[in-house]
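Asks: Using only what follows, build the 3D model:
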Amino acid sequence: MVAAGSGTRRVRVAARRPESDGVVSLELVAPDGGRLPDWAPGAHVDLVLPGGRTRQYSLCGDRWDAHRYRVAVLREPDGRGGSAWVHDRLAVGDEIGLGGPRNNFPLVPAPRYLFVAGGVGITPVLPMIAQADLLGADWALLYGGRTRSSMAFTGELARHGGRVRVVPQDEAGLLDLPRFLGHPDAGTRVYGCGPGGLLDALAAATAGWPPHTLRTERFVAPAADGPVRDTAFEVHLARRGAAVTVGPGRTVLDAVADAGVEVLSSCRQGTCGTCETTVLDGEPEHRDSVLDDDERAAGDCMLVCVSRSRGPRLVLDL
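Replies: As a prediction, this is how the structure comes out:
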């Protein structure tokens, strides 16, 4: 059984090119040349690689091109092998599975945007910039990376002139967030994507800004405190009519898989939203970095790869 909404399609690699040291972009098309699903800035897709490995990447191409997606993949030497396979083995003409698109990082309407990107975190920002231009909104981008040669898409960004500030760390040090952000402004929305340290610093720098000013997308979920409930709890699978026990140190995702219920997942770290599942009863203990405060308070969904239960029982729509 596959959870609702977890369907995938086949796509073909139409082009690939190096974008910087360690980053390669892929252009993906339908094998029959047909139309791909529409998407909006901030969306990501799941690439389903051989062996069932699933990895999520932000769409960073032209959202108005209905027949072509673009993603960029950073080689991660300490990763789980997905990025290395893409860099070393995936070739033009190959077909892979694709899930989504999904959007946990939407661009909300605003007269002014400040974008902050670190490393490959530039990818979701590229279509946001295009959308801001289309809407006539004011915007500026602060883009940091380890070295200039490691920073992807700088040539593409150059056409925006002074709106883009490229700051390689080995040349200019860490990003000066307070200087870039300026004074709090109710009409400005701040978007950030990149390493956890950068996003933590960005959250601290905007602490005095109006509520909901800052929106971020993380590569890795922030460290959580000890679980509210460290004993076993039951998960009832409403559609299956069965129940499983989730013990300490186990994930709901793994426990339901043992019961024969497959939920499509990717990051297994609570950062991508792929495994979001509807909660019919019970109170989840949220440990992800995808849901916002209102969604957490509603308690009607959870990321089963990391989140647990505050009580002895959860009922899921599985």
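Asks: switch to C-alpha atoms for all contacts and neighbour counts from now on
Replies: Will do.
Asks: What residues of stretch 86-96 count as buried?
Replies: The neighbour-count check on stretch 86-96 (16 or more other C-alpha atoms under 10 Å) flags 86, 87, 90, 95, 96 as buried.
Asks: Tell me the one of these nearest residue 145?
Replies: Using C-alpha to C-alpha, residue 87 is the member of those that sits closest to residue 145, with 20.2 Å.
Asks: element containing that closest one?
Replies: helix 82-88 (DSSP states H and E).
Asks: After that helix, which helix or strand is next? Please name it.
Replies: Beyond helix 82-88 toward the C-terminal end (DSSP H and E), the next one is strand 95-102.
Asks: Output the contacting helices and strands for that next one.
Replies: For strand 95-102, the elements it packs on are strand 8-20, strand 44-48, judged by 3 or more C-alpha pairs under 8 Å, 6 or more residues apart in numbering; DSSP states H and E.
Asks: what about the residue sitting nearest the centre point of the chain, which helix or strand?
Replies: Centroid-nearest residue in the chain: residue 272, 4.4 Å away (criterion: C-alpha atoms, centre = their mean). Counting by DSSP H and E, no helix or strand carries residue 272.
Asks: Second chain to compare with the first, below:
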Amino acid sequence: MPIKADSLTADSSSATRPAIGRPGIQSLRVARKDLLADGVVRLRLEEPHNSRVPDWTPGSHIELVLPTSDEGNISRHYSLCGDRWDPHAYEVAVLNEPNSRGGSRYIHDKLAVGDMITVGTPRNNFHLTQGKKFNFIAGGIGITPIMTMIKAAHTLGIDWHLHYGGRTRASMAFLDELEQYGDRVTVWPQDEMGHLDLSFLKEPVQDGRVYCCGPEPLLNAVAGAAAAWPSWAVRFERFVAAALEAPVRTEPFELELAVSKKTVTVGTDETVLSALACAGVPVLASCMEGVCGTCEVGVLKGTPEHRDSLLNDGERAKNDRMFVCVSRAISDRLVLDL
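Replies: Below you'll find the model as predicted:
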């Protein structure tokens, strides 16, 4: 089934974001568990009754709820990397992180074919938008969301190039699949070639877009190399939240909840999320770092202090939404669509 052109949003400065609300969950069966590269496994998660799974778009991720023995259930988010037109399954690739907080270690060491796992509805904070030239930049396991973008761009006939860096060739997933694209792909193992050459980013490309996913040092390097590009033309998907400075406002502020007609005070050392929960207005959250997008809430009035790692400069300037697990307020009062 061909990828539809309307799967791309009109412009990254006004990209359609997911609807606010509680994402659904479902139980899927681990149908396959394959070793893709050193320390990287791919999971195929199938609907056990051959029913449809929710649709998704390039750049989407899903939440896996993992029953680790030492911490109880924990949730982790992984980018989808399979066939988006497969109606009955999802695929993710997971790196066995040496400093794992439990998620990747459980998947690599304990999760087995046949196990059932709780999965959240796909969300997309890394939309592929319309453009004439796409530069994809991936570092290590950051190739996972990029794979789905490449497939979409290639099918639509859009000019694109992938710059793919990793520690070693053996640690780089999907190299076999990428061979079909020939010289559209630059593979850059660090042990052979040093750090990824980003000189191609020096000058902005008309109607160009840059999509980057990987570890923080790569994201910082790309941001610096692409400093001359419009901020909306350079998109990042982060593994962990960006480092934050102290909040602009340390004083308490008020939330006016337009739907529930409540007023809530957020204290100096309190998150908006926790204040809402204490007031009896819980909002679904997951990462607690402003990375996954689960706790997105609409802002009707006031100026939030955006402390997430999701919105670009143009989206922040609109001040029409915030991620309440980390973001706070600059104004004395925020009116939320809750």
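Asks: What lines up with the residue nearest to the centre of structure 1 in structure 2?
Replies: Superposed on structure 2 with TM-score structural alignment, residue 272 of structure 1 falls opposite residue 292.
Asks: again, but for residue 298 of structure 1
Replies: By TM-score structural alignment, residue 298 of structure 1 lines up with residue 318.
Asks: coming back round to it: doesn't residue 266 make contact with the residue nearest to the centre of structure 1?
Replies: Yes: counting by C-alpha atoms under 8 Å, residue 266 is a contact partner of residue 272 of structure 1 at 7.1 Å.
Asks: any common contacting residues for the two?
Replies: Residues within reach of residue 272 of structure 1 and of residue 266 at once, by C-alpha atoms under 8 Å, 6 or more residues apart in numbering, are residue 56.
Asks: which residue ranges form the helices in structure 1?
Replies: 82-88, 125-135, 154-157, 169-172, 177-181, 196-205, 252-258, 293-298 (DSSP state H).
Asks: what's the closest of those to residue 53 of structure 1?
Replies: helix 82-88 (7.0 Å).
Asks: neighbouring contacts of the closest one?
Replies: 24, 49, 53, 54, 55, 73, 74, 75, 76, 77.
Asks: mind checking what the third one lines up with in structure 2?
Replies: Which is residue 53 of structure 1. Match for residue 53 of structure 1 (TM-score structural alignment): residue 74.
Asks: Pretty sure that match sits against residue 67.
Replies: Yes: when contacts are counted by C-alpha under 8 Å, residue 74 of structure 2 is listed as touching residue 67 (6.6 Å).
Asks: What's the match for residue 204 of structure 2 in structure 1?
Replies: Aligned against structure 1 - with TM-score structural alignment as the criterion - residue 204 of structure 2 pairs with residue 184.
Asks: who's in contact with that match?
Replies: 206, 208, 209, 210 are the contacts of residue 184 of structure 1 under C-alpha under 8 Å, 6+ apart.
Asks: most surrounded residue in those?
Replies: residue 206 (19 neighbours; other C-alpha atoms under 10 Å).
Asks: Would you mind finding the match for that residue in structure 2?
Replies: Match for residue 206 of structure 1 (TM-score structural alignment): residue 226.
Asks: And its match, how close does it get to residue 165 of structure 2?
Replies: 17 Å (C-alpha to C-alpha, to the nearest Å).
Asks: swap in residue 110 of structure 2?
Replies: Distance from residue 110 of structure 2 to residue 165 of structure 2, by C-alpha to C-alpha: 29 Å.
Asks: now do residue 119 of structure 2
Replies: Residue 119 of structure 2 is 30 Å from residue 165 of structure 2, by C-alpha to C-alpha.
Asks: in the superposition, what's the average offset of the helix holding residue 87 of structure 1 relative to structure 2?
Replies: Helix 82-88 of structure 1, aligned to structure 2 and superposed, deviates on average by 1.7 Å (mean C-alpha distance after the TM-score superposition for structure 1).
Asks: against structure 2, where does that helix fall?
Replies: With TM-score structural alignment as the criterion, helix 82-88 of structure 1 aligns to 103-109.
Asks: Give me the distance from that stretch to the chain's centre.
Replies: How far stretch 103-109 of structure 2 lies from its chain's middle: 20 Å, per C-alpha atoms, centre = their mean, to the nearest Å.
Asks: re the thing from before, so of the helices and strands packed on strand 95-102 of structure 1, which one's packed in deepest?
Replies: strand 44-48 (a mean of 24; mean count of other C-alpha atoms under 10 Å).
Asks: mean shift of that one relative to structure 2?
Replies: Counting by mean C-alpha distance after the TM-score superposition for structure 1, strand 44-48 of structure 1 comes out at 1.4 Å.
Asks: Could you verify my assumption that residue 252 of structure 2 touches residue 271?
Replies: No: the criterion here is C-alpha under 8 Å, and residue 252 of structure 2 misses it with residue 271 at 10.5 Å.
Asks: For residue 92 of structure 2, give me its contacts.
Replies: Neighbours of residue 92 of structure 2 in contact, by C-alpha under 8 Å, 6+ apart: 42, 43, 44, 78, 79, 80, 81, 82, 144.
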